[in-house]
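Student: no sequence for this one, just the structure:
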């Protein structure tokens, strides 16, 4: 959700969904100790999409959307516990900072943000 603010020169602010913050904290805790700051985003090293000569690494705002994409992409022989071990959580703010300071062809320009409720294939078709 985005709200317009006129305080301290901030043009807008992202407010994370409390359910997704809970999902992020649970996923982060399963990997190791540490807190979580910011708007959570979810991704997996198993999801890399190629379209024409371009490669995309989808970033999701909802853990459930990533789980759905992974369950479609991973063969039915794989267990669900295997899927969750391939998920990573980060903060939108950190991703945006790294994208801004990254070198060309570093891989950070391959990221594509998937709106909540959409699949990566739907979104990539639209761009």
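Tutor: Okay, I see it. All of these numbers come straight from a predicted model, not from anything done at the bench.

Student: CA only for contacts and neighbour counts going forward, please
Tutor: Fine.

Student: just the element for residue 26, please.
Tutor: Take DSSP states H and E as the rule and residue 26 turns out to sit in helix 18-31.

Student: what is that helix packed up against?
Tutor: Helices and strands touching helix 18-31, as assessed by 3 or more C-alpha pairs under 8 Å, 6 or more residues apart in numbering; DSSP states H and E, comprise strand 40-44, helix 63-73, strand 87-91.

Student: out of those, which comes closest to residue 119?
Tutor: Of all the helices and strands packed on helix 18-31, helix 63-73 sits nearest to residue 119, with 6.8 Å by C-alpha to C-alpha.

Student: in that closest one, which of the residues would be classed as buried?
Tutor: Judged by neighbour count (16 or more other C-alpha atoms under 10 Å), helix 63-73 contains these buried residues: 63, 65, 66, 67, 69, 70, 71.

Student: below is an additional structure, to be compared with the one above:
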């Protein structure tokens, strides 16, 4: 998928980074590896807690000017900086949600290998004769969308029930979307945290 198309699918999704007084990203440096790590949180409160933690460790950050800034995720996924690794930090509650859903599906793990995202076979969006799969960063947003869709559908078909929730790894999806040899994720559109999707019964698959 071309870079501009990928950016479109991620439009409106914020992540939160630490910035110094010069408006530069604050990086965590490894003593032995000589590499730097840029942390990007999906939850603003997590970034604020990280800032306080780093202020307690680095006196230079206490002088003022260091702050949490919102960054567009669609720009971050295309960013490549020499000797800097960007690490996305998911919400801890969504990690728990993902592990719970995986357990229901028969997989038992104590950890999750990245940022969890949630989708359902029952929810499909249509635009200009194309179908898209909405993918959510919060399970609650997906559940709200399913509830709304189910309410709409029940007016016509009382037998409709929301389908199962599937969990995927955000980083794997992005990797798949960047890979031009496969089209497994070409129909995905990402929904910003805190948003649900409005749909009507004709846009749902059962």
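Tutor: Here it is on my side, so go on. Quick caveat, the model's predicted, so the values are computed rather than measured.

Student: looking at the helices and strands packed on helix 18-31 of the first structure, which is nearest to residue 122 of the first structure?
Tutor: helix 63-73 (11.3 Å).

Student: against which helices or strands is the top strand by length along the first structure packed?
Tutor: Taking DSSP state E as the assignment, the strand of the first structure that covers the most residues is strand 54-60. Here strand 54-60 of the first structure touches strand 40-44, strand 49-51, strand 111-114, going by 3+ C-alpha pairs under 8 Å, 6+ apart.

Student: ok, which of these comes nearest residue 93 of the first structure?
Tutor: strand 40-44 (8.8 Å).

Student: tell me the centre residue of the second structure?
Tutor: For the second structure, the residue nearest the mean C-alpha position is residue 137 (4.3 Å; C-alpha atoms, centre = their mean).

Student: OK, contacts around that residue?
Tutor: Listed by C-alpha atoms under 8 Å, 6 or more residues apart in numbering, the contact set of residue 137 of the second structure reads 94, 116, 117, 118, 190, 191, 192, 193.

Student: tell me the counterpart of the second one in the first structure.
Tutor: Read that as residue 116 of the second structure. If you follow residue 116 of the second structure across to the first structure using TM-score structural alignment, you land on residue 40.

Student: can you count the residues close to its match?
Tutor: By other C-alpha atoms under 10 Å, the residues close to residue 40 of the first structure number 26.

Student: now do the contacts for the residue nearest to it when sequence neighbours are not counted.
Tutor: Sequence neighbours aside, residue 91 is the residue nearest to residue 40 of the first structure in space, at 4.6 Å (criterion: C-alpha to C-alpha, 6 or more residues apart in numbering). Contact partners of residue 91 of the first structure, counting by C-alpha under 8 Å, 6+ apart, are 36, 37, 38, 39, 40, 41.

Student: likewise for residue 116 of the first structure?
Tutor: The neighbours of residue 116 of the first structure, taking C-alpha under 8 Å, 6+ apart as the test, are 60, 61, 62, 65.

Student: can you tell me what it aligns to in the second structure?
Tutor: Per TM-score structural alignment, residue 116 of the first structure is aligned with residue 193.

Student: look at that match and give its secondary structure.
Tutor: Of the three states, residue 193 of the second structure takes coil under DSSP: H, G, I helix; E, B strand; the rest coil.

Student: how close does it get to residue 160 of the second structure?
Tutor: 26 Å (C-alpha to C-alpha, to the nearest Å).

Student: make a markdown table from the contacts of residue 137 of the second structure and add distance to residue 49 of the second structure to it.
Tutor: Below are the contacts of residue 137 of the second structure laid out as a markdown table (distance: C-alpha to C-alpha, whole Å):
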| residue | distance to residue 49 of the second structure |
| --- | --- |
| 94 | 18 |
| 116 | 21 |
| 117 | 23 |
| 118 | 26 |
| 190 | 26 |
| 191 | 25 |
| 192 | 22 |
| 193 | 19 |
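
Student: farthest-apart pair in those residues, please.
Tutor: 94 and 190 (15.5 Å).

Student: which of the two has more neighbours?
Tutor: residue 190 (21 against 18).

Student: circling back: how big is the offset of the helix holding residue 26 of the first structure relative to the second structure?
Tutor: Comparing helix 18-31 of the first structure with its match in the second structure after superposition yields a mean distance of 0.4 Å (mean C-alpha distance after the TM-score superposition for the first structure).
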